[in-house]
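Visitor: Output the structure for:
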Amino acid sequence: MPIIGNGKNKGVNVNYAIDTSDYIRKLSNIERMYLWSPYSDVSMVTRIKGNISEEKLRSALDIVLQMHPLAGAKIVFDEDYNAWFSTDNVFKPFFKTVNRISDTQWLEELQGEVKIPFNPETGPMIRFVLVYSEKVSDLVVICNHSVCDGMSLVYLIRDLLDIYTHPEQEIKVIEPVDIKDFLPKGGFSLQSVMMKLVMGHANSKWKKNPYYFDHNDAVAVQDAYWEKYVFNTVLLELEPQETKSLLKQCRNKGISIGSAVIAAFIAAHEDIVGTFVKNQKQLWVPFDLRRHATTSVGDVFGLCIGAPRFSYNYNAKKPFWGNAAVLHKEIHERVAKLDSHTMETPDSHPTFMDALSSFALLKEVVPEAYTKTENLKKYFQDKKNITFSFAKRSRSMVPGTIPSNLGRLNIPETYGDLKIDRMIFFPVISDSVPLNLGGLSIGNKMVFSLSYPESRDKINTMTGEMIQIRNRALEYLGFPDKASEKAIEDTINGVKRTCQMQK
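Guide: So this is what the prediction gives:
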């Protein structure tokens, strides 16, 4: 791996030319964007009824990591600092079991784990926590976004429980892909082409004075970030009959549940907090590109999402369901056209992406981190570096809402003596995006997470606001009786409790 350095002192490359023929493939720029960022993990919590064996689960996990190579991969950097996926001599993933004492204990485990940086060079970039009791357990999976998306975690958990139940079955490796290779020509926008030209010019300037970041730099920034913030979430949960009721209402109006929930959260945010500022009156809406590939790629584990970005103004003078219908039409037209330009990146040098996405954007958020390593000091003092001007412009493009809705999952609920009771999805969060939503339903139990980094200096202030937004969204959807002053329901030993998430 290259020693840290800049354009005037590039350092010495201690990695001589390497043979990449045995590696899985090179990371794309979009995957590279999430490699070092402190809030670049996606997570899934799966509640499992039944007495699950830790030993059998660990054995099944060994097989699943062979089935889905990226889940068990590390990153190797070549002499040009390109990053490659490799499964050669990778450690086993972190796995721990803790005794389950409440329905909300998974949150404490998740809050602790998201603060711990993954080391891409040792890998793998995934970890597991089993919050165990004899009758019900919560499986918490945390994974770096550079190797997976939300559906990847769904497929991994499904296959893990399937192999757990039927360990004798023949296992087929699902080879990872670069999803762009399977998209039809013309699926990308003119806007992305223009951005490619602009950043091509920036790339030429970057190459005159580049910086090479490593794990120590990333740890310094991530530690500083999570000393200032704590991961938190508020859940909107509907039981089967409630989900069916909402589905019937949405069908009568010709829209999807997802569109209705997104519109409800946007309306609620404007009621509680106020109208979005100008640049935040837009959405990024991730969607699964696997469903649109011209060649079948199967249930592949990897980063396989597109995301249109478009302006959207909620019109408070019109009825809620009319607003939801407008939003539904906009989303589905853009997905049908494979409008995914926000997920594309130009052919800039990957170190430019490292600097922009994981270091330049956080310069003003955690300036104290940039004194922790010599490389960060030099970078921080380079005031005219092209990535800082790009970071300033990038902030004006940040949307107000990013709804990552996986929809109704088409996977089994029952695996032998085990049954999935519910699943909760947590996409990548950001301190600059007001509404980060993650949604899915299984067994007609629908859960939407509203997640955010909360400042430790104002702990619970933001959570109180998010609870109000959730409650107002429930009103718009027709469930005012489900409003609560708490963020997550907690039932243990048959007694219903609530949990105000405090840390």
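
Visitor: hey, let's count contacts and neighbours off CA atoms from now on
Guide: Will do.

Visitor: what separates stretch 29-47 from the chain centre, distance-wise?
Guide: Computed by C-alpha atoms, centre = their mean, to the nearest Å, the chain-centroid distance of stretch 29-47 equals 5 Å.

Visitor: one more, for comparison:
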Amino acid sequence: MQCVDRTQAVAVCRPLGALEHLFWLYDRAHPFHFALTAQIKGRFSVHQLQQALTLVQQRHPLLRVRIALDEAEQPWFVEDSAAIPLRVVQRQSEQHFEREVEREIETPFVWSQAPLVRVVLVHSGNDAQLSELIVTCHHSIADGISITYLIRDILQAIALRALPSRAIATPTALGQSLPVPPSREDLVPGNAPETISGLKPMPQFTRMSGSFPVVQPMRQNNRQSVSASSLSPETTLLLLTRSRQEQTSVHGAICAAFLLAIRQQNHSEQPQNLKCMSPINLRPYLTSFNQEDVSLWISAGRTSHHLSADANLWDVARSLKQQLNQIMTPDKLFEEIFQTQQWASTHPSPDVVLQGFKDQLFDSDIDVSNLGRLTIQQQYGELELQAIYGPVVRTGAKNDLGVTTLGDRLFFTLVSEESVMSRAQSKTLHEEAIHLLKEAIE
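Guide: Sure thing, here's the model as predicted:
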């Protein structure tokens, strides 16, 4: 039996890559999925959204998979026929989506059941017609940047369904169904990517997740608090301009502001050593492939900061940028990919992976997942994409911050564990960091 199903454009059957494998193991010890939220202005029906989800699921292969184990107990992505789950709630307020994101983050995936993605629509019934679309993914199949492309494809599909001719509303209207995306290691320059579809015999999948304990939703005392905010176009431009003048980056300035806010919240006059983790987009470093796949093509780096009571935001921002520049070289990034391969080949247990990630990356005071300036459009027929918040993820860091720049505005989403920091403290931290950022550029 072969991996190719001749009745479909693309059939999925490939082993997990090294990072995908480790993220799957990590998820078995600590729920590891993330959510991105799109704020949309304009009218569309639940039926239109359901049709759009069907189209994008046909386009992106990893939206159709579950994870199964072969006879050697190695995990594979295997296609399964299951529609993307859609939950619809009536929008109550501008902050309502934050509570729904908290619920999504607290609800783990069952990795043996397809698909490893789900959607929530916070639907508006008023004249303003503002709605939020929350896309939640198991981290083994995707990263934040790839889900921004998925959100674009969903909105394109809704816009296509609104046109008079239904004949164009097919997967090809969004482009051909994509091939199965390779893993990171297959795209390192100099490597020969494996031919993924059709050349490998289908293994026998003999053991499913019923043989393993299913990760349960988090306990009441381990809930998450989510808060979102944004900068005006004028403030966003000022931050960009001032960051360039200070010979640093917007990412450096944002990380510095939140690190200093954490330092202030610790209420100590003594110098403090704080750590910041920054995911890194690998797409600019990998060999040519469709850059807009739903896929997992990231790395990460952790920076350390010795902060005194009078630490200057721009000094911290420059230090962070310099440390990341040392990490973000092709040689260092490819070395990390090969080390990850080597680690995965040792068949570590979920607990070993949990501890390993904590020691190397996630034992940080804050994780700042900055997706940068998004290149996707904002107008889709009569629909306007007004904001993207996130990614919201529970890495295991004390705080996780998602940052995006859409159009001329910056958007922030902070998630904190209530067992570590109360909802009020998290909101104060968020507000103080934004205040420090604005203060630094005025």
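
Visitor: Can you pull the TM-score for these?
Guide: Overlay of the two chains. TM-score (TM-score structural alignment, normalised by the length of structure 2): 0.81; 401 aligned residues with a C-alpha RMSD of 3.2 Å.

Visitor: Next, find the distance separating Ala73 of structure 1 from Asp354 of structure 1.
Guide: Per C-alpha to C-alpha, to the nearest Å, Ala73 of structure 1 is found 19 Å from Asp354 of structure 1.

Visitor: Neighbour count: these two, which is higher?
Guide: Ala73 (30 against 23; other C-alpha atoms under 10 Å).

Visitor: thought that one was touching Pro124?
Guide: Yes. Counting by C-alpha atoms under 8 Å, Ala73 of structure 1 does reach Pro124; the two are 5.1 Å apart.

Visitor: And the residue nearest the centre of structure 2?
Guide: Closest residue to the average C-alpha location of structure 2: Gly144 at 2.9 Å, with C-alpha atoms, centre = their mean.

Visitor: Which residue in structure 1 aligns with Pro15 of structure 2?
Guide: When structure 1 is aligned by TM-score structural alignment, Pro15 of structure 2 is paired with Lys26.

Visitor: Report the mean deviation for the helix or strand containing Leu238 of structure 2 after fitting onto structure 1.
Guide: Assigned by DSSP states H and E, Leu238 of structure 2 falls within helix 233-245. Compared with structure 1 after fitting, helix 233-245 of structure 2 deviates on average by 1.8 Å (mean C-alpha distance after the TM-score superposition for structure 1).

Visitor: May I see the buried residues of that helix?
Guide: Thr235, Thr236, Leu239, Leu240, Arg242, Ser243 (16 or more other C-alpha atoms under 10 Å).

Visitor: quick check: the helix or strand just after that helix aligns to which part of structure 1?
Guide: For helix 233-245 of structure 2, the following helix or strand on the C-terminal side (DSSP H and E) is helix 250-265. Using TM-score structural alignment, helix 250-265 of structure 2 corresponds to residues 257-272 of structure 1.

Visitor: Same question for stretch 363-371 of structure 2.
Guide: Using TM-score structural alignment, stretch 363-371 of structure 2 pairs with 398-406 in structure 1.

Visitor: so how far is that stretch off the chain centroid?
Guide: Using C-alpha atoms, centre = their mean, the offset of stretch 398-406 of structure 1 from its chain centre is 11 Å.

Visitor: Over to stretch 63-77 of structure 1?
Guide: With C-alpha atoms, centre = their mean, you get 18 Å for stretch 63-77 of structure 1.

Visitor: Which residue numbers in structure 2 does that stretch align to?
Guide: The aligned range for stretch 63-77 of structure 1 is 55-69, by TM-score structural alignment.

Visitor: And the matching stretch, what's buried?
Guide: For stretch 55-69 of structure 2, using 16+ other C-alpha under 10 Å, the buried residues are 55-69.

Visitor: swap in stretch 210-222 of structure 2?
Guide: Val215, Pro217.

Visitor: Contacts made by it with the rest, please.
Guide: Asp27, Arg28, Ala29, His30, Pro31, Glu106, Thr107, Pro108, Val110, Glu417, Glu418, Ser419 (C-alpha atoms under 8 Å, 6 or more residues apart in numbering).

Visitor: Which of the residues you listed has the largest number of neighbours?
Guide: Busiest of these [other C-alpha under 10 Å] is Pro31, holding 26 neighbours.

Visitor: On the three-state scheme, the alignment partner in structure 1 of that one is what?
Guide: Using TM-score structural alignment, the equivalent of Pro31 of structure 2 in structure 1 is Tyr39. Here Tyr39 of structure 1 is coil, with the state taken from DSSP: H, G, I helix; E, B strand; the rest coil.

Visitor: how far away is Tyr39 of structure 1 from Ile142 of structure 1?
Guide: For Tyr39 of structure 1 relative to Ile142 of structure 1 (C-alpha to C-alpha), the value is 11 Å.

Visitor: overlap in contacts of those two?
Guide: Val114.

Visitor: rewinding a little: mind putting the contacts of stretch 210-222 of structure 2 into CSV with distance to Arg207 of structure 2 and secondary structure?
Guide: Below are those laid out as CSV (distance: C-alpha to C-alpha, whole Å; DSSP: H, G, I helix; E, B strand; the rest coil):
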residue, distance to Arg207 of structure 2, secondary structure
Asp27, 18, helix
Arg28, 16, helix
Ala29, 19, helix
His30, 21, coil
Pro31, 21, coil
Glu106, 27, coil
Thr107, 24, coil
Pro108, 20, coil
Val110, 14, coil
Glu417, 34, strand
Glu418, 37, coil
Ser419, 36, coil
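
Visitor: Out of those residues, the closest to Arg263 of structure 2 would be?
Guide: Glu417 (17.4 Å; C-alpha to C-alpha).

Visitor: still on that earlier bit, and the buried residues of helix 233-245 of structure 2, which is closest to Ala311 of structure 2?
Guide: Distances from Ala311 of structure 2 to the buried residues of helix 233-245 of structure 2, taken by C-alpha to C-alpha, are shortest for Ser243, at 16.9 Å.

Visitor: if I pick that closest one, what's in contact with it?
Guide: Contacts of Ser243 of structure 2 by C-alpha under 8 Å, 6+ apart are Ser249, Val250, Ala253.
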